[in-house]
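Colleague: okay, sequence plus prediction incoming.
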Amino acid sequence: MAPIRTAFAFVVLATGLTLTGCAGDTAEDAEPESQAESSQSSVETPGADAAIDACALIGGDDIAELLGQPVAGRPIGTPEAPACTWENRDTYESVTLEIGSPNTAANGTLAPPEPGFGEVGTPGPDGMRILASGMVEFPAGGRSNTVQVAVLSLLGPDADNAAVDLARKVTSQLPQ
């Protein structure tokens, strides 16, 4: 059983690293926020022209509940398409949030799949798409965004529900 769990953890981690690696890690030298800042659950809603701090969009309490301990977010991505990842290095579990580029979800609607690629994911609530277990694409702020919850104790619908819950919390904070 342990080899299967270890293999699964590796697959989940590799998937998360692949997805976050695509965004480009331009903030390697950025200092992670302190645990006190990370555990604050209230965040300010950014203005339409303000830079978006993806790490501030998910409260520290939500991260601690999912990952089993307080974890500071690590900013990744670009100023135009910010992202953040939280990783419990003891368990290799993580949460990753990617905010898409502006105008990638016009009128609060995700773009259809590219021609020839067939359906992508399955329809979810509130105009979301479930791309994989625990990974949800959602429209917010005129952007196509994703959140991934890679936690071993959450599989299938439980992982999807956790990702949808986080997506809803992020949606309410992005300017429309």
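Modeller: Good, I have the coordinates.
Colleague: contacts and neighbour counts: CA atoms only from here.
Modeller: Will do.
Colleague: which helix in the chain has the most residues?
Modeller: Ranked by residue count and defined by DSSP state H, the top helix of the chain is helix 2-22.
Colleague: list the helices and strands that helix packs on?
Modeller: Contact partners of helix 2-22 among helices and strands, from 3 or more CA pairs under 8 Å, 6 or more residues apart in numbering; DSSP states H and E: strand 93-98, strand 143-150.
Colleague: please compare the first structure with the one that follows:
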Amino acid sequence: MSAAAVTEAGPVGLDIVVEAGEWADEDVLEALAARALGVAAGLSGSAPDDDTPPGPCEVALCFADDARVQDINRTHRGKDKPTNVLSFPAADMPGAPFRFLGDIILAYETVVREAAADGKTFDDHLTHLMVHGFLHLLGYDHETVAEAEEMEALETAILSRLGIADPHAAPLDETP
């Protein structure tokens, strides 16, 4: 299914595939992704090493399960375990009428498990992971402390605009 979110930076085309897992209907996922990536595109400006804004652009989102994500993670990253989100930036396509940023793949069971463990709603955690994956497609990373701080600050700003609490804030101590 394809959709578009219009942002301050331009339209973000979405190509959505539900491959496996107990995901919501595609139209629900499309609406959540359009809102999240629309705000992310508008607030992210340009990639950290690029002066070009992200829009108009297109992103492919694959909603999969842990088994599929584990297979992809093993094949492409040498890590034989599932993870919450994988991002694969696309090569530049000179002359294209839009910028295809790449693919974001999400693992249903891991998203459910992490949301429950962190006391977050599923939709809020999924939104965070879609934003996180989108920022990776733009070139943001978290390999160094400085990169992580920059990426986390941008995630926090985007999620705040979406009405979602800072996912990087320390949890409140609930002990008496």
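Modeller: It's in. Just so it is clear, the structure is predicted and the values come from calculations on it, not from any experiment.
Colleague: got a TM-score for the two of them?
Modeller: Once superposed, the chains reach a TM-score of 0.36 (TM-score structural alignment, normalised by the length of the first structure), with 110 aligned residues with a CA RMSD of 5.4 Å.
Colleague: pick the most buried one from the helices and strands packed on helix 2-22 of the first structure.
Modeller: Among these, strand 143-150 has the highest mean neighbour count (mean count of other CA atoms under 10 Å), at a mean of 26.
Colleague: tell me the angle of that one relative to strand 93-98?
Modeller: Interaxial angle of strand 143-150 of the first structure relative to strand 93-98 (axes from the mean of the first three to the mean of the last three CA atoms, to 10 degrees): 180 degrees.
Colleague: I158 of the second structure: how many residues sit nearby?
Modeller: When neighbours are defined as other CA atoms under 10 Å, I158 of the second structure has 24 of them.
Colleague: how about it: what's its closest non-neighbour residue?
Modeller: Among residues not flanking I158 of the second structure along the chain, A40 sits closest, at 5.7 Å (CA to CA, 6 or more residues apart in numbering).
Colleague: re earlier: dump the helices and strands packed on helix 2-22 of the first structure to a markdown table, plus distance to F8 of the first structure.
Modeller: Shown next, in a markdown table, are these (distance: least, CA to CA, whole Å):
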| stretch | distance to F8 of the first structure |
| --- | --- |
| strand 93-98 | 11 |
| strand 143-150 | 10 |
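Colleague: returning to that earlier point: what sits against the residue nearest to I158 of the second structure?
Modeller: The contact partners of A40 of the second structure, taken as CA atoms under 8 Å, 6 or more residues apart in numbering, are V131, F134, L135, I158.
Colleague: closest one of those to E30 of the second structure?
Modeller: Nearest to E30 of the second structure, judged by CA to CA, of the contacts of A40 of the second structure is V131 at 13.7 Å.
Colleague: measure the residue nearest to I158 of the second structure to I72 of the second structure for me?
Modeller: 25 Å (CA to CA, to the nearest Å).
Colleague: and if you look at V6 of the second structure?
Modeller: From V6 of the second structure to I72 of the second structure the distance is 31 Å (CA to CA).
Colleague: in which helix or strand does A60 of the second structure reside?
Modeller: Assignment of secondary structure by DSSP states H and E places A60 of the second structure within strand 57-64.
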